[in-house]
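Novice: when you get a sec, could you give me coordinates for this:
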Amino acid sequence: METGYCVEQLRKLCAIDSPSGFTERAADYLMEELARLGYAPEKTRKGGVTVCLGGEGEGLLLMAHVDTLGAVVQSIKSNGRLLLSPIGGLRAENCEAENCVIYTRFGGAYTGCLQLCDASVHVNGDYGEKKRKFEAMEVVIDEPVEKPEETRALGIETGDFVCFDPRTVVTGSGYLKSRFLDDKLSAAILLGYARELKERHVTPRRKVYLHFTVYEEVGHGASASVPEDVAEVVSVDMGCVGEGLQCTEREVSICAKDSGGPYDYAVTTALVEAAKRAGAAYAVDVYPHYGSDAEAALRAGYDVRHGLIGAGVYASHGYERSHVDGVENTLKLLWAYTTE
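Specialist: From the prediction side, this is the model:
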């Protein structure tokens, strides 16, 4: 399967800041790209994007999310710097000394950096002992501000979104490094899958929908907008890579169970069979600390079967890494599962 388009789309999606609740630009981009590919996407009331890729019969909904971790301004401190409230599972220790952008509601955007309070090693003798919590950290704004009123004069207020630099890198050896591969890598893969259908003039052997959700990181991404004829939902999200798991960054992971419980047995079995048919390198794993859009759909009351797959991603919710081989193997699995 051709992966260059997916890598290109990953770069473009990662360049669009889109933490949960601040995803309109990412959704607009998806609408434009899907229309350019020849589809008729629609935007949901929640701000996600849905599209039918064709086919007949019992519906299958493939889901990926374009919302990411991030933060909002919790308060403006007495020194004019910003205390943050995280969005989703953002960890303070994973974004210390990271550049960021503060988006004001009415006054533009400003850059800054998240630092430990009193971050100078030559001054702070307890630098190494300080626990990295958001209460002990602050955004140093790249403007001459020393008082709350000076910060507010810029237009910065409580509730403004703070977005961190993704630092997207594609290495010559095929590794994909970036914040927010969870789950913009899967969104790029689904775009690649949709493009492949058009390029090959192939109709899926069943009716296939895509849903790009925008609230997965806060737990309710796919709790709405499942079409009536859908009997099965499959989340295409990051595959976990870590100690005790089999999957690597070069494989597609098939999740049998996560913190929400087991995935549908028949769906998981069919996904394994499709991976074997396609010759895709895969692993079946259990994720101890994970939840997905598929589970959000079930908790919302939808009577559907559910499954979860994704390219292997290391260092989740930090500076993440995958590989183009993982992208290719995920595409192979999707193709075999829906067209063969």
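
Novice: from here on, contacts and neighbour counts on C-alpha atoms
Specialist: Noted.

Novice: any idea how far the helix or strand harbouring Val101 is from the chain center?
Specialist: Per DSSP states H and E, Val101 falls inside strand 99-103. Between the centre of strand 99-103 and the centre of its chain there are 19 Å (C-alpha atoms, centre = their mean, to the nearest Å).

Novice: now swap in stretch 81-88 and tell me
Specialist: 19 Å.

Novice: now swap in stretch 127-145 and tell me
Specialist: 26 Å.

Novice: so what touches it?
Specialist: Outside stretch 127-145, the residues that touch it by C-alpha atoms under 8 Å, 6 or more residues apart in numbering are 79-85, 91-93, 110-117, 119-121, 151.

Novice: one more, so I can put them side by side:
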Amino acid sequence: MSRPAIDLDYLTDRLARLLNMPSPTGYTDEAVWELCRELGRLGLDYELTRRGAIRARLPGRESKPARAIVAHVDTLGAQVKAVKDNGRLELVPIGHWSSRFAEGARCTLFCEGQPLRGTILPLKASGHTFNEEVDTQPVSWRQVELRIDAVTHGRDDTLALGVDVGDIVAIDAQPEFMDTGFIVSRHLDDKAGVATMLAAMECMVREERTPTVDTWWLFTIAEEVGLGASSVLIPDVAAMVTVDNGTTAPGQNSSEFGVTIAMADQTGPFDWHLSRKLVQLARDHEIPHQKDVFRYYRSDSASALEAGADIRTALVTFGIDASHGYERIHESALVDLARLLIAYAESDVEIERDARPLSGVKGFTHQPVDDGGQ
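Specialist: As a prediction, the model looks like this:
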């Protein structure tokens, strides 16, 4: 088919809406509602798990072996560990991120009372008081506290506001969409992936593109704490492509431009056949791309496999600078990634045996081997 025309304005509009909607892991209901409204507007059938993970189906020319594409809508955040004697709040992180990037963050505290605004500060925040100690204090979550913007002179005043242990803290995204094409924000991991999937789906619906086989578009709600796609798959799915961020940093081959196809992460290699299929699709469709391996990284793919799903998995990413911090991406990478997702959905099924969970050796795959000169 012709080259898909990805609507960049649609993509960035959906991303902006998602970024401005708090959804730390454990507090994702409103983001789920937002996604469901948009899926309904696109005319897609969808269903939710009990806790709110979403699966939407684009019917294919055949039903099996079904494919899945997944991203997560939950983000990093924090939770109240203790209400301190001074009325401020000790925090623990939701997800794995450094308190270095929490210092100075504006945020919203969701408690039994009305939501409260506040700022996360280091314990020694005033240079006029602590002088050089503000630069020498340790970096850890025990060294920060949440100052809420309410009149409180101590622990009892804070408790009276409805604040208590376990309350959720959502960190402001503060997105900026630059004329240069760069997008700077917290929580681009993985709301940029979600927006890219929506843009790919919108294009396929608008251009009346039909997947080769049923393709399930999954949106998970607990990837940042390791659960991800553990409970949203259906048995017919034989292969799943995860959409997430690629870490652009020294020592990595990722880039803020083009698609980065991950060959392995800390859980091990991704499926040999599926990963190479995606690389070949990028070549065939002239989509800029590179490969990378991530040492300290896991995704929805890992949680699905650990939950017992017998599926092929792969990971395609948009390059992100300063992941889990003040993140930056380039919009062109999102367009390239959306194009690759469509190419995958429209690609031929090469391993027909995958339509059955179990079968004989006939049709099983081969990998190149060195015959030792024999």
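
Novice: just give the TM-score of the two.
Specialist: Once superposed, the chains reach a TM-score of 0.98 (TM-score structural alignment, normalised by the length of the first structure), with 339 aligned residues with a C-alpha RMSD of 0.9 Å.

Novice: follow-up on the earlier one: which residues of the second structure does the strand holding Val101 of the first structure align to?
Specialist: With TM-score structural alignment applied, strand 99-103 of the first structure matches the range 106-110 in the second structure.

Novice: check the mean deviation of that stretch from the first structure.
Specialist: Compared with the first structure after fitting, stretch 106-110 of the second structure deviates on average by 0.5 Å (mean C-alpha distance after the TM-score superposition for the first structure).

Novice: could you do stretch 274-281 of the second structure as well?
Specialist: Relative to the first structure, stretch 274-281 of the second structure is 0.4 Å off (mean C-alpha distance after the TM-score superposition for the first structure).

Novice: in that stretch, which residues are buried?
Specialist: 274-275, 277-279, 281 (16 or more other C-alpha atoms under 10 Å).

Novice: narrow those to those in strands?
Specialist: For those, not one is inside strands, with DSSP state E as the criterion.

Novice: using JSON lines, lay out those residues together with distance to Leu188 of the second structure.
Specialist: As requested, these are arranged in JSON lines below (distance: C-alpha to C-alpha, whole Å):
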{"residue": "Leu274", "distance to Leu188 of the second structure": "25"}
{"residue": "Ser275", "distance to Leu188 of the second structure": "24"}
{"residue": "Lys277", "distance to Leu188 of the second structure": "26"}
{"residue": "Leu278", "distance to Leu188 of the second structure": "23"}
{"residue": "Val279", "distance to Leu188 of the second structure": "24"}
{"residue": "Leu281", "distance to Leu188 of the second structure": "25"}
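
Novice: which of the residues you listed fall in helices?
Specialist: 274-275, 277-279, 281 (DSSP state H).

Novice: and the residue nearest the centre of the second structure, what is it in contact with?
Specialist: Residue closest to the average C-alpha location in the second structure (C-alpha atoms, centre = their mean): Asp190, at 2.6 Å. By C-alpha under 8 Å, 6+ apart, the contact set of Asp190 of the second structure is 71-75, 244-245.

Novice: now for it: what does it line up with in the first structure?
Specialist: So, by TM-score structural alignment, Asp190 of the second structure is matched to Asp183.

Novice: can you show me the strands along the stretch 1-150 of the first structure?
Specialist: Applying DSSP state E, counting those that start in this stretch to the stretch 1-150 of the first structure gives strands spanning 42-43, 49-54, 59-65, 70-76, 82-87, 99-103, 109-116, 137-141.

Novice: any idea which of the ones you listed gets closest to Lys257 of the first structure?
Specialist: Nearest of the strands of the stretch 1-150 of the first structure to Lys257 of the first structure, taken as C-alpha to C-alpha: strand 59-65 at 17.6 Å.

Novice: that closest one maps to which residues in the second structure?
Specialist: The aligned range for strand 59-65 of the first structure is 66-72, by TM-score structural alignment.

Novice: show me the contact partners of the matching stretch.
Specialist: 190-191, 193-194, 197, 213-223, 228-229, 236-244, 300, 345, 355.

Novice: take those residues and keep only those in strands.
Specialist: Using DSSP E, the contacts of stretch 66-72 of the second structure in strands are 213-220, 237-244.

Novice: what about the counterpart of Thr247 of the second structure in the first structure, neighbour count?
Specialist: Aligned against the first structure by TM-score structural alignment, Thr247 of the second structure finds its counterpart in Cys240. Counted with other C-alpha atoms under 10 Å, the neighbours of Cys240 of the first structure add up to 29.

Novice: Cys240 of the first structure: what secondary structure?
Specialist: strand (DSSP: H, G, I helix; E, B strand; the rest coil).

Novice: okay, now Trp33 of the second structure: neighbour count?
Specialist: 12.

Novice: that one pairs with which position in the first structure?
Specialist: Match for Trp33 of the second structure (TM-score structural alignment): Asp28.

Novice: cool, Asn86 of the second structure as well?
Specialist: Match for Asn86 of the second structure (TM-score structural alignment): Asn79.

Novice: hmm, who's touching stretch 274-285 of the first structure?
Specialist: 245-247, 250-257, 329-330, 332-333, 335-337.

Novice: give the aligned range of that stretch in the second structure.
Specialist: Against the second structure, stretch 274-285 of the first structure falls on residues 281-292 (TM-score structural alignment).

Novice: distance from the chain centre to that stretch, please.
Specialist: Stretch 281-292 of the second structure sits 21 Å away from the centroid of its parent chain (C-alpha atoms, centre = their mean).

Novice: please enumerate the helices of the stretch 151-300 of the first structure.
Specialist: Using DSSP state H, counting those that start in this stretch, the helices of the stretch 151-300 of the first structure run over 181-200, 265-278, 293-299.

Novice: now do Ile189 of the first structure against Asn124 of the first structure, distance only.
Specialist: 46 Å (C-alpha to C-alpha, to the nearest Å).
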